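Enquirer: I need the structure of the sequence given here:
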Amino acid sequence: MSHDITRDSHLLNEGKNYAKVRRLQGRIFTDADFNEQVDLADRRVRDLIVDVVGYHAGAILPGGVAVGFKITEKLSQNKINDLTIGVGTYYVDGIRVTNDANPQSLPTYSSQWPNVPSKPFPVIDKFLLAYLDVQNVPVTPLDDSDLLDVGFEGRDSCNREKWDWVVRVARLNSNPGELSSINDLKQDTLANPAEIPYGETLGQLTFSYSTRDSDHCVSPAMDAFSGISDQLYRVEVHEKGILAEALSEKAAPRLKWSRDNAAPAFAIKPNGWSKEADAATWRVALESLDALGGSRSLEALHWVEPVLPDWYHRDVCFPLLWVESIDPENLEAIVALGPDRPKISEKTPIGDPLIDAYNALKALEGIQPIGKAKPRLILWDHLAGDFRGLKLSGKDGDTNDPGIQLEHGLQAQLKLGAKSSPRCYRVGDYWQHVVRTAEVRVPSSFRDPDGPEHLFAPLAVFSDTALVKDWRRKINSIGAPV
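Expert: All right, here's what the predicted structure looks like:
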């Protein structure tokens, strides 16, 4: 999910040390100006908290109330087989997060695909790191219907954002000693860098313009956008992958892109997902064919993505689905795993991604809202690719930075890494690109993902039998009596 915005000017102006936004008389006032002022104020408060308490810490409150997020082991036959998370609060990069439930079992081992049996607790070769992952999450009326104003005929005006958290684990080769933040981890301490989303060098992407657009029509021989309307393009990682010193198609990430910042979304009705008799298509009942978050309508011959209300806790996406047809009278869509309706047969090899895709979609049968948050379809604008997303250009062994074509001469390139430090492209990482009609542009430089923003803090390290070190930083509350 994302916001229907014109651009993120705070992101564009990052590093310029702006303090305020000043509105000028007689000028138009855009959403970007308002949002940038909010972001500037938010960053100032967060910086103050970091200066006072450090990058991560928990306060010991008056009365001896314990610091939150204490990780406690559960043993079976003298071996750790589960962990619990203690109640309380904790600060990470100036953000206060709270576990206000009873001590809960670590959710890391719930299945990534809801219908696949839960993964077993990982084998602890030497040490296990439990760490806090705090993520900035957009909130739309599909997440909270209270954002709709009946005074505006049930329309939305502004979205919200919140910080949500999950505790994850990674296996370590050795106890890496003291950490000021989780980002101090080095690759040689990780038993499997893929277990930790920032254990490898972050992926980078750049946007540029070619003289030939995606439908092979020659555009003017200059670096300019040839579209007829302004857009906020978004390129996002659909399937994680790594890029080393040369392209490996098997290990490379898969992408998807939107010309509206992936904002157009369509709410799925309760029990609105059913499999058709041909066993290769699904019928989706929607609340509306007009998108919430933009002025788009659902159209046939487009890719959409099913998204559950708790999408931000998941490390994988559901497969992309091809919209075959629309029933406007009944507000229904017929979708498949591609224009050619791929199906599982006795010839489908074990481990084929098609099997995982079919298994994943089984979980959507009987789909229901979670509280006020509704399942939805997200509209994407690429037409090529398959249910796994877009492949990168190039072949195995190529040493040129691979990429994808978008449209109207716009293209995106991903940066290769090195053999010793491949670049990691994580599910959900995205890059935005603002284009204005006929604006001559110079290619941008490679940059880290624009989002989503993740904040990390180490909590504890365990051996296979006991706690080795509690890594939470504890400080006395400023308001504690002397």
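Enquirer: can we go C-alpha only for contacts and neighbour counts from here?
Expert: OK.
Enquirer: hang on, residue 40 packs against residue 20?
Expert: Yes. Counting by C-alpha atoms under 8 Å, residue 40 does reach residue 20; the two are 7.0 Å apart.
Enquirer: which one of these two is surrounded by more residues?
Expert: residue 40 (18 against 13; other C-alpha atoms under 10 Å).
Enquirer: tally of neighbours for the closest residue to residue 416 other than its chain neighbours?
Expert: Distances taken as C-alpha to C-alpha, 6 or more residues apart in numbering place residue 243 nearest to residue 416, at 5.1 Å, with adjacent residues excluded. By other C-alpha under 10 Å, the residues close to residue 243 number 26.
Enquirer: again, but for residue 147
Expert: Residue neighbour count, defined by other C-alpha under 10 Å, stands at 18 for residue 147.
Enquirer: gap between it and residue 407?
Expert: 34 Å (C-alpha to C-alpha, to the nearest Å).
Enquirer: just give me the longest helix of this structure.
Expert: When the chain is parsed with DSSP state H, its longest helix is helix 31-53.
Enquirer: can you pull out the strands in the stretch 351-482 of the chain?
Expert: Applying DSSP state E, counting those that start in this stretch to the stretch 351-482 of the chain gives strands spanning 376-380, 403-405, 410-414, 423-425, 430-435, 454-462, 467-470, 474-476.
Enquirer: mind putting those in CSV, mean neighbour count and distance to residue 58 included?
Expert: Formatted as CSV, the strands of the stretch 351-482 of the chain follow (neighbours: other C-alpha atoms under 10 Å; distance: least, C-alpha to C-alpha, whole Å):
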stretch, mean neighbour count, distance to residue 58
strand 376-380, 24, 36
strand 403-405, 22, 43
strand 410-414, 21, 38
strand 423-425, 27, 31
strand 430-435, 22, 31
strand 454-462, 22, 11
strand 467-470, 15, 12
strand 474-476, 15, 5
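Enquirer: need the ones you listed in CSV (columns: distance to residue 187).
Expert: Below are the strands of the stretch 351-482 of the chain laid out as CSV (distance: least, C-alpha to C-alpha, whole Å):
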stretch, distance to residue 187
strand 376-380, 35
strand 403-405, 26
strand 410-414, 22
strand 423-425, 12
strand 430-435, 23
strand 454-462, 16
strand 467-470, 20
strand 474-476, 27
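Enquirer: OK, contacts around residue 132?
Expert: Applying C-alpha atoms under 8 Å, 6 or more residues apart in numbering to residue 132 gives the contacts 165-168, 455-459.
Enquirer: now do residue 115
Expert: 359-360, 362-363.
Enquirer: over to residue 401?
Expert: 413-416.
Enquirer: quick check, central residue of the chain?
Expert: Closest to where the C-alpha atoms of the chain average out (C-alpha atoms, centre = their mean) is residue 428, at 2.9 Å.
Enquirer: how much space is there between it and residue 16?
Expert: 27 Å.
Enquirer: repeat that for residue 296.
Expert: For residue 296, the distance to residue 16 - C-alpha to C-alpha - is 35 Å.
Enquirer: and if you look at residue 213?
Expert: From residue 213 across to residue 16, the span is 34 Å (C-alpha to C-alpha).
Enquirer: the more surrounded of these two?
Expert: More crowded of residue 213 and residue 16, by other C-alpha under 10 Å: residue 213, with 19 against 8.
Enquirer: quick one more, to check against the first:
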Amino acid sequence: MHGDFARITFDPSQGFTRVLAQQGRMLLEAELNEQTALHIHYLRKVIVDTIGPCWRAGDGFALAAGDSVNEFAIAAGRLYVDGILCELNANVTYGTQPFWPVPGIAPDAPVELPAIFLAYIEVHERHLSPVQMPALREIALGGRDTASRAQVAWQIRILTQDQVTAVPKQFAKLAEIRKAHPGPFVYRDGKLSDFVKALEDSARQLADVFSAGAPDQKACAGAKRFFDTWEQIGPLMRARARFDARNLDPCAIPADGQFRSRENQLYRVEIHKGGMAGEATFKWSRENGSVEFALSSVKTAQGGTITAMIDTLGRDRRTGLCEGDWVELTSDGFEFAEMAPPLGQITGIDRARRMVTLKVTTGAGIDFSACTLLRRWDQSLETAPDLGEDGAIPVRESSEGRWTPLERGVQVQFVPGGYYRTGDFWLIPARVETNDILWPQSTAGKPAALRPLGVERHRGVLGFGIKEQAQVTFTNCICTITPQCNR
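Expert: A predicted model of the protein is given here:
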């Protein structure tokens, strides 16, 4: 979540039940947020343990034939995925669902449904700031920021036979890397060979269902296993703070300091372009990506030059913009499509008119006038010599001690054999008091390798769709719970 937070402290492995405020002590926003996270964690676990991981209330989210053979209907109601409530207030179709990518930013919903497909729901929590939703601001406070919000976003997606058979082939390359660099990856099935076999078996069984065209409840269980196994191909990253002579500032920081800054920071390392190492890229922010501005009147000129008006220039350097800064032009559509938004470098600022001019080297086919948000990132050629023309840093994996510097002594290391998804992120709190970062250590006393803190995506299998003549019929895979008073 791109909020202005001190840090994120919730850790389910600690077994905490509540946060206890004490008299006369300071209360941080992180502690209030942890209390909320504790409550939500316990509530969702109770729902899963008592009823199940994916179920609908009554007819909520029931899938049925649509007006054409390439469309299907989604019924209004409620559905729970891993205890997360998904709500739909009115009937919609596959192509008109509320969190589907908007035209002009990402491809529209497919116009040709395959003969047989698996329909599933993918759910994640997203952060909404007052910049994205101005109604959150209290007018009586002069439009100042207060609290932001977390929103549940869901999408009904389809999975085809070609997509299923491609996953094991894709992971075969990752498996070879993990064999060559045995590391800290943990598999639910035991060791790497067991995991590879489980992934191949679940994909083959699911592909056989597509070929036979006769799905049943056993096929639904196999689809769930496929998603559970597929989720384990995610990446790992380490972080540390080390002395860097280029950042030396003896007037303010001790000469033996590691993290070298006058201010506490919450660094955010976020995957920009997804894929394996060599094709994946990342970006970083010292403010958790919270320096953002509402966009209006976006105009594109020849040569990739973009001129846009923003709502404010920020209060100071920490929350403002300068020439040379890298920024992304984005909107909800990029997030819902899991698509890397274009990055551009600011070449000019007209502060009187609140106009910024930037140069964008990528983004062919993108309708920039549909972008609603400009977000600043802090990578530069000074700190990242291998910075690409598009403004992102290549993901380079290492297990031999090679680290990628961010700034002021903060470094990261990606573990070999990870698959990176656009939007994956890690948070690194850095503190002046200790001249170090807050990062867990392994039993060997080295920085621990951690999975991304988010985006955490939850999936539920809804059913198989089969095109028959002029409509689509569905084989239901999800439990339906009827309220007691309706029985």
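Enquirer: returning to what we had before: show me what the residue nearest to the centre of structure 1 aligns to in structure 2.
Expert: Residue pairing (TM-score structural alignment): residue 428 of structure 1 is matched to residue 423 of structure 2.
Enquirer: reformat the contacts of residue 132 of structure 1 as a markdown table; add distance to residue 218 of structure 1.
Expert: Shown next, in a markdown table, are those (distance: C-alpha to C-alpha, whole Å):
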| residue | distance to residue 218 of structure 1 |
| --- | --- |
| 165 | 47 |
| 166 | 48 |
| 167 | 50 |
| 168 | 49 |
| 455 | 44 |
| 456 | 46 |
| 457 | 50 |
| 458 | 52 |
| 459 | 55 |
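Enquirer: nearest to residue 57 of structure 1, of those?
Expert: residue 457 (8.9 Å; C-alpha to C-alpha).
Enquirer: what do we get in structure 2 for the closest one?
Expert: Match for residue 457 of structure 1 (TM-score structural alignment): residue 460.
Enquirer: helices of structure 1, start to end?
Expert: Along structure 1, counting by DSSP H, helices occupy 9-12, 31-53, 353-362.
Enquirer: Throw those into a markdown table and include distance to residue 275 of structure 1, thanks.
Expert: Listed next are the helices of structure 1 as a markdown table, based on distance: least, C-alpha to C-alpha, whole Å:
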| stretch | distance to residue 275 of structure 1 |
| --- | --- |
| helix 9-12 | 42 |
| helix 31-53 | 41 |
| helix 353-362 | 9 |
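Enquirer: between those helices, which one is nearest to residue 208 of structure 1?
Expert: helix 9-12 (16.4 Å).
Enquirer: what lies in contact with the closest one?
Expert: 32-33, 35-36, 39-40, 450.
Enquirer: which two of the residues you listed have the greatest separation?
Expert: 33 and 450 (18.1 Å).
Enquirer: tally of neighbours for residue 10 of structure 1?
Expert: 18.
Enquirer: dump the residue contacts of the nearest residue to residue 411 of structure 1 once chain neighbours are set aside.
Expert: Distances taken as C-alpha to C-alpha, 6+ apart put residue 405 closest to residue 411 of structure 1, at 4.4 Å, once the chain neighbours are dropped. Residues counted as contacts of residue 405 of structure 1 (C-alpha under 8 Å, 6+ apart) are 213-214, 411-412.
Enquirer: which of those residues show up in structure 2 as well?
Expert: Retained in structure 2 by both residues aligned by TM-score structural alignment, their matches' C-alpha atoms under 8 Å are the following of these: 411-412.
Enquirer: residue 207 of structure 1: which of the contacts of residue 405 of structure 1 is nearest?
Expert: residue 412 (4.6 Å).
Enquirer: quick one, what contacts the closest one?
Expert: Residue 412 of structure 1 neighbours (C-alpha under 8 Å, 6+ apart): 205-208, 235, 403-406.
Enquirer: now check it against structure 2: what is it aligned to?
Expert: By TM-score structural alignment, residue 412 of structure 1 lines up with residue 412.
Enquirer: surely the residue nearest to the centre of structure 1 and residue 453 touch.
Expert: No. If you go by C-alpha under 8 Å, residue 428 of structure 1 and residue 453 don't touch, sitting 10.3 Å apart.
Enquirer: map residue 64 of structure 2 onto structure 1.
Expert: Under the alignment (TM-score structural alignment), residue 64 of structure 2 maps onto residue 72 of structure 1.
Enquirer: all strands of the stretch 151-300 of structure 1, in order?
Expert: Using DSSP E, counting those that start in this stretch, the strands of the stretch 151-300 of structure 1 run over 160-172, 201-202, 205-209, 231-239, 241-243, 254-258, 265-275, 281-286.
Enquirer: could you work out the end-to-end span of stretch 367-378 of structure 1 for me?
Expert: 16 Å.
Enquirer: next one: stretch 58-65 of structure 2
Expert: Stretch 58-65 of structure 2 stretches 18 Å from its first residue to its last (C-alpha to C-alpha).
Enquirer: could you count how many residues lie near the match of residue 64 of structure 2?
Expert: Count around residue 72 of structure 1 with other C-alpha under 10 Å applied: 20.
Enquirer: distance check, it against residue 57 of structure 1.
Expert: Distance, residue 72 of structure 1 to residue 57 of structure 1, using C-alpha to C-alpha: 18 Å.
Enquirer: now residue 406 of structure 1
Expert: Taking C-alpha to C-alpha, one finds residue 406 of structure 1 at 43 Å from residue 57 of structure 1.
Enquirer: now swap in residue 235 of structure 1 and tell me
Expert: Residue 235 of structure 1 is 34 Å from residue 57 of structure 1, by C-alpha to C-alpha.
Enquirer: for residue 69 of structure 1, which non-adjacent residue is spatially closest?
Expert: Using C-alpha to C-alpha, 6+ apart, the nearest residue to residue 69 of structure 1 is residue 86, at 4.6 Å.
Enquirer: in structure 2, what residue corresponds to the one you found?
Expert: Under TM-score structural alignment, residue 86 of structure 1 pairs with residue 75 in structure 2.
Enquirer: okay, now residue 24 of structure 2: neighbour count?
Expert: 6.
Enquirer: aligned counterpart of it in structure 1, please.
Expert: Under the alignment (TM-score structural alignment), residue 24 of structure 2 maps onto residue 26.
Enquirer: which ones are touching residue 114 of structure 2?
Expert: Here residue 114 of structure 2 is in contact with 160, 467 (C-alpha under 8 Å, 6+ apart).
Enquirer: cutoff 10 Å now
Expert: Residue 114 of structure 2 makes contacts with 70, 158-161, 465-467, as judged by C-alpha atoms under 10 Å, 6 or more residues apart in numbering.
Enquirer: from residue 162 of structure 2, how far out is it?
Expert: Residue 114 of structure 2 sits 10 Å away from residue 162 of structure 2, going by C-alpha to C-alpha.
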